[in-house]
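K.L.:
Build the 3D model from these lines:
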Amino acid sequence: MKIIILGSGVVGVSSAWYLAQVGHSVTVIDRQPGAGLETSFANAGQVSPGYSSPWAGPGVPLKAVRWLMMKNRPFVFWPMPDIGQWRWLAQMLQNCTTAAYDRNKGRMVRLAEYSRDVLADLRAATGITYDDRQQGTLQVFRTQKQLDHIGDDLRVLDQYQVPYEVLDTAGCIHAEPGLSGAREKIVGGLRLPGDETGDAFQFTQRLAAMAAERGVTFLYDTTIRALRREGGRITGVDTSRGMLEADAYVLSLGSFSPAMVRALGLDLPIYPVKGYSITAPILDAARAPVSTVMDETFKIGITRLGDRIRVGGTAELAGFSTSLRAPRRATLEHSLTDLFAGAGDVPAATFWTGLRPMTPDGTPIVGRTEIGNLYLNTGHGTLGWTMACGSGRVLADIMSGRTPDIAHEDLALARYR
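P.N.:
This next block holds a predicted model:
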């Protein structure tokens, strides 16, 4: 089958790889000059199945109000005259119940755990490297109240048999010696030894090169204007290279996915949630993180990527703005220097922002649509890197008439009907 994939981020490239692996002829189209140059470019670097959680949960509305009042706030809201923004917020609030949180976290962990295993298989089969480490994730708590409220997460981790360790301060420092200088600021932590880290951009670029060697065609510097529909099928993609046709089409355009299919009658509940990162050269390896440390107070991930430290976080609702705001950088720098003082060259750090494609329930949209030959693999939010390989493998199975290895029906767009 001839397949066109729209988007060459980590999700689109992973989809291309797994579709090509089962014998399909695949073409990937992207407006950028190469793969992984937008939201996949400088994310926090975590492959964190155990930390896969929806942002919508019990108590989140009240927490969001408190976050807005913080100096180094993890959440920023710019109200806009945009019906899409307000509708998305309303849908997210509907998911702020215990029942919805348990349901959403359960399916996110299921897909993320599977994706981590698929990534490990890919690494073993191909030898691909991307500043990867398999040394777990540590979520650190600065207050006893934070530590006391991890029961709901532990219950889901137990349900899916995800290994974890609840640590005291000494245990956190044993796992991450670089935290020794911040001993008095930490009351405990949750360690997820099965989590991994790695540079999503390196991975995307190298997997794209491997896919090209196996026959996948990449059309970069190509503007995608519209999908053309006749009856119940897509007949082509109108691009700056002309009309391109295939037997089936996969939409992996992240935050730009809804606009591409709105004229076709599809309503994708995806909204951009802006995230920021800094990447600092390591000055003192002994003070740097071993893997990833999640700073629960500021919702920031601090990750070791080779000779660099990547610090990523912040949720900013600001439409499609990609402006770099100095206060967001200050928050990232504060978390790094507060926990790992002297580890990185902060003044030399590069500053980046990207638009995470977030669904109201946190779960990506993977699978069929009501249009017979149009498939979705989008809406992964902050977890595109974590879920990319699993999502690509599930989609390839669905499109090839195979039964995926995990339950997938609740990942499809139909769950919103």
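K.L.:
Going by C-alpha atoms from here, please, whenever you check contacts or count neighbours.
P.N.:
Noted.
K.L.:
residue boundaries of the helices in this structure?
P.N.:
All helices of the chain, identified by DSSP state H, fall at 10-21, 60-69, 83-94, 98-126, 144-148, 151-159, 169-175, 200-213, 257-261, 326-339, 384-399.
K.L.:
closest to residue 188 out of the ones you listed?
P.N.:
With CA to CA, the closest approach to residue 188 among the helices of the chain belongs to helix 169-175: 4.8 Å.
K.L.:
Also this sequence, please, to line up against the first:
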Amino acid sequence: MKVLVLGGGVVGVTSAWYLAQAGHEVTVVDRQPEAGMETSFANAGQVSPGYSAPWAGPGVPFKSIRWLMMAHRPFVFWPLPDPHLWKWLWQMLENCTTPAYDRNKGRMVRLAEYSRDVLGDLRKETGITYDDRQQGTLQVFRTQKQLDGAALDIAVLKQYQVPYEVLDRDACVKAEPGLADAAHKIVGGLRLPGDETGDAFKFTQTLASMAAKAGVTFLYNTKIKQILADGGRITGVETSGGVLTADSYVLSLGSFSPGVVRPLGLDLPIYPVKGYSLTAAITDAARAPVSTIMDETFKIGITRLGDRVRVGGTAELAGFSRRLRAPRRETLEHSVTDLFANCCDVPGATFWTGLRPMTPDGTPIIGRTGYENLFLNTGHGTLGWTMACGSGRVLADIMSGKKPDIAYEDLNVFRYGQ
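P.N.:
Here you go, the predicted model:
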């Protein structure tokens, strides 16, 4: 089967890889000059199944008000006159209940755990490297209230048999010695030994090169203008390089997915949530993190990537704006210098922003649509890197007529009544 994949980020490239491995003839189209140049470029670097949780949850509406008042706030909201934003916010509020949170987190953990295992298999089979480490992640709590509040997530971890450790202050420092000077600022932590870290951009570029050698065609610098349809089938994709045709089509355009299929009558509940990151060279390895630290107060991840530290976080609702805002940099700098003082060259760090494609329930949209030959693999939010390999494998199985290794029926767009 000839397959056209729209999007060359980590999700599009993993989709192409597993489709090619299943024997399909695959072409990837992307407007960028290389793979992984959008949201996959400088994300937080975490492969964190254990921390896979929806943003919508009990108490989040009230917490978000408090976050907006913080000096270093993890949530920023620009009330734009965009009907898609307000509809998405309403759908998210509908998911801020305990039953919805449990259901959504269960879906996310299921897919993320599977994806981590698929990534491990890929690493063993191909030898792919990407500044990867398999040394777990540690969520640090600055208050007892935060530590007590972890009980809800721990219950889900138990349900899905995800290994975890609740650590006191000394145990946190033992797991991450770089926290020694900041130990008095934390009360404890939640460690997930099965989580990993790695550079998503390096991974995407390397896997794209491997896929090309395996026969996948990549059409870069090619803008997608519109998807063409006739009745219940897609007949082609109009691009800046002409009309491209295939037997089946995969949409993996992240935050840009809804706009592309809206003319087809598909209303994908995906909205861009802007994130920021700093990438700084390590100046004192003994003071740097060993793996990933999640600073619960500021919702920021601090990750070791080879000889660099990646600091990523912030949820900013600002439409498709790519503006780099100084206050967001200040928040990232505050978190890393407060916990890992003098570990890296923070003043010389590269500042970046990307648009994370978020669904109201946190779960990506994977699988069939109302068009018989159009498939979706999009809407991964902050977890595209965590879920990429599993999502690509599940999609390839669905398109190949093979039953995926995990339950997948509740991952498709039909859960939104479409």
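K.L.:
The helices of structure 1 into TSV, with extra columns for distance to residue 303 of structure 1?
P.N.:
Formatted as TSV, the helices of structure 1 follow (distance: least, CA to CA, whole Å):
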stretch	distance to residue 303 of structure 1
helix 10-21	18
helix 60-69	23
helix 83-94	28
helix 98-126	17
helix 144-148	21
helix 151-159	22
helix 169-175	14
helix 200-213	12
helix 257-261	29
helix 326-339	10
helix 384-399	14
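K.L.:
I'd like these laid out as a markdown table, including mean neighbour count and distance to residue 77 of structure 1.
P.N.:
Compiled in a markdown table, these are given as follows (neighbours: other CA atoms under 10 Å; distance: least, CA to CA, whole Å):
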| stretch | mean neighbour count | distance to residue 77 of structure 1 |
| --- | --- | --- |
| helix 10-21 | 26 | 27 |
| helix 60-69 | 13 | 8 |
| helix 83-94 | 15 | 10 |
| helix 98-126 | 19 | 22 |
| helix 144-148 | 13 | 23 |
| helix 151-159 | 14 | 26 |
| helix 169-175 | 19 | 33 |
| helix 200-213 | 21 | 27 |
| helix 257-261 | 18 | 21 |
| helix 326-339 | 20 | 13 |
| helix 384-399 | 26 | 22 |
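K.L.:
between the ones you listed, which gets nearest to residue 415 of structure 1?
P.N.:
The nearest among the helices of structure 1, by CA to CA, is helix 98-126 at 11.5 Å.
K.L.:
got the angle for that closest one vs helix 151-159?
P.N.:
Angle of helix 98-126 of structure 1 versus helix 151-159, following axes from the mean of the first three to the mean of the last three CA atoms, to 10 degrees, is 50 degrees.
K.L.:
compared with structure 2, how much does helix 98-126 of structure 1 deviate?
P.N.:
Compared with structure 2 after fitting, helix 98-126 of structure 1 deviates on average by 0.1 Å (mean CA distance after the TM-score superposition for structure 1).
K.L.:
Straight-line length of stretch 145-152 of structure 1, end to end?
P.N.:
Counting by CA to CA, to the nearest Å, you get 14 Å between the two ends of stretch 145-152 of structure 1.
K.L.:
Contacts for that stretch, please.
P.N.:
Applying CA atoms under 8 Å, 6 or more residues apart in numbering, the contact partners of stretch 145-152 of structure 1 are 102, 141, 187-189, 296.
K.L.:
could you redo the last one with a cut-off of 7 Å?
P.N.:
141, 188 (CA atoms under 7 Å, 6 or more residues apart in numbering).
K.L.:
can you check stretch 230-250 of structure 2 too?
P.N.:
For stretch 230-250 of structure 2, contacts defined as CA under 7 Å, 6+ apart pick out 1-6, 222-229, 371-377.
K.L.:
Same check on stretch 10-22 of structure 1?
P.N.:
Outside stretch 10-22 of structure 1, the residues within contact range by CA under 7 Å, 6+ apart are 5, 26, 36, 40, 200, 204, 208, 211, 216, 252, 384-385, 388-389, 392-393, 396.
K.L.:
circling back: closest to residue 316 of structure 1 out of the helices of structure 1?
P.N.:
Judging the helices of structure 1 by CA to CA, what sits closest to residue 316 of structure 1 is helix 326-339, at 9.4 Å.
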